[in-house]
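1. here is my input, please return the structure:
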Amino acid sequence: MKEITANMAGTVLNVMVAAGDTVSEGQEVLMLESMKMEIPVESQGAGNVAEVKVNIGDFVNEGDVLLVLE
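-> All right, here's what the predicted structure looks like:
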């Protein structure tokens, strides 16, 4: 299991993957908004999405787990 975490605090604007999806390293999986800027979150590894832990509109802090890969 590999956890993808937020690299900064912000609001979840878009979730581009769902449980069961296959992702590759470097693929954009989420979009955060912070200080009126859109910040893409990329997968730090390849694998299948086991669980998405956030929803659009959620506020996350730096280091919060966004999704889990298996």
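2. when you work out contacts or count neighbours from here on, use the C-alpha atoms and nothing else.
-> Noted.
3. residue contacts, the closest residue to Glu38 other than its chain neighbours?
-> Among residues not flanking Glu38 along the chain, Leu32 sits closest, at 5.7 Å (CA to CA, 6 or more residues apart in numbering). Neighbouring residues of Leu32 by CA atoms under 8 Å, 6 or more residues apart in numbering: Gly10, Thr11, Val12, Leu13, Asn14, Glu38, Ile39, Pro40, Val41.
4. okay, these in JSON lines with secondary structure and distance to Lys53 next?
-> As requested, those are exported to JSON lines (DSSP: H, G, I helix; E, B strand; the rest coil; distance: CA to CA, whole Å):
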{"residue": "Gly10", "secondary structure": "strand", "distance to Lys53": "15"}
{"residue": "Thr11", "secondary structure": "strand", "distance to Lys53": "13"}
{"residue": "Val12", "secondary structure": "strand", "distance to Lys53": "11"}
{"residue": "Leu13", "secondary structure": "strand", "distance to Lys53": "14"}
{"residue": "Asn14", "secondary structure": "strand", "distance to Lys53": "13"}
{"residue": "Glu38", "secondary structure": "strand", "distance to Lys53": "20"}
{"residue": "Ile39", "secondary structure": "strand", "distance to Lys53": "18"}
{"residue": "Pro40", "secondary structure": "strand", "distance to Lys53": "17"}
{"residue": "Val41", "secondary structure": "strand", "distance to Lys53": "14"}
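5. sequence B follows; please return its structure for comparison with A:
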Amino acid sequence: MAEVHAEMVANVWKIVVSEGDAVEEGDTLVILESMKMEIPVLAEDAGTVAQLKVAEGDVVQEGDLIAVIE
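-> Prediction:
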């Protein structure tokens, strides 16, 4: 199991995957927006998206859990 966390304070601009989706290492899970820059959040391991802990429009803080990959 791998947890994916936010690296900075940002808005969740777009969610690219859904729970149950298979992902490979390096696939984009979510796109964050901060100071008009788009920041992709990537899968660190291959697996299945078990949980998405954010919704589009949410504000995440540094360290917040974004997704769980099993």
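6. can you calculate the TM-score here?
-> TM-score of the superposed chains, computed with TM-score structural alignment, normalised by the length of structure 1, equals 0.96; 70 aligned residues with a CA RMSD of 0.6 Å.
7. circling back to that earlier point, now, of the contacts of Leu32 of structure 1, which are buried?
-> Listed as buried from these are Gly10, Thr11, Val12, Leu13, Asn14, Ile39, Pro40, Val41; burial here means 16 or more other CA atoms under 10 Å.
8. dump the residue contacts of the second one.
-> If I follow you right, that is Thr11 of structure 1. Leu32, Glu33, Ser34, Ile56, Gly57, Asp58, Phe59, Val60.
9. ignoring the adjacent residues along the chain, who's closest to the aligned partner of the fifth one in structure 2?
-> This means Gly57 of structure 1. Aligning on TM-score structural alignment places Gly57 of structure 1 opposite Gly57 in structure 2. Distance criterion CA to CA, 6+ apart; nearest residue to Gly57 of structure 2, sequence neighbours excluded, is Val12 at 5.2 Å.
10. give me the distance between the one you found and Leu42 of structure 2.
-> 14 Å (CA to CA, to the nearest Å).
11. my read: Asn61 of structure 1 touches Val12, true?
-> No. If you go by CA atoms under 8 Å, Asn61 of structure 1 and Val12 don't touch, sitting 10.6 Å apart.
12. looking at the contacts of Thr11 of structure 1, which is nearest Leu67 of structure 1?
-> Val60 (12.1 Å; CA to CA).
13. of all residues in structure 2, which one is nearest the centre?
-> Structure 2 has Val30 as the residue nearest its centroid, 4.0 Å off, counting by CA atoms, centre = their mean.
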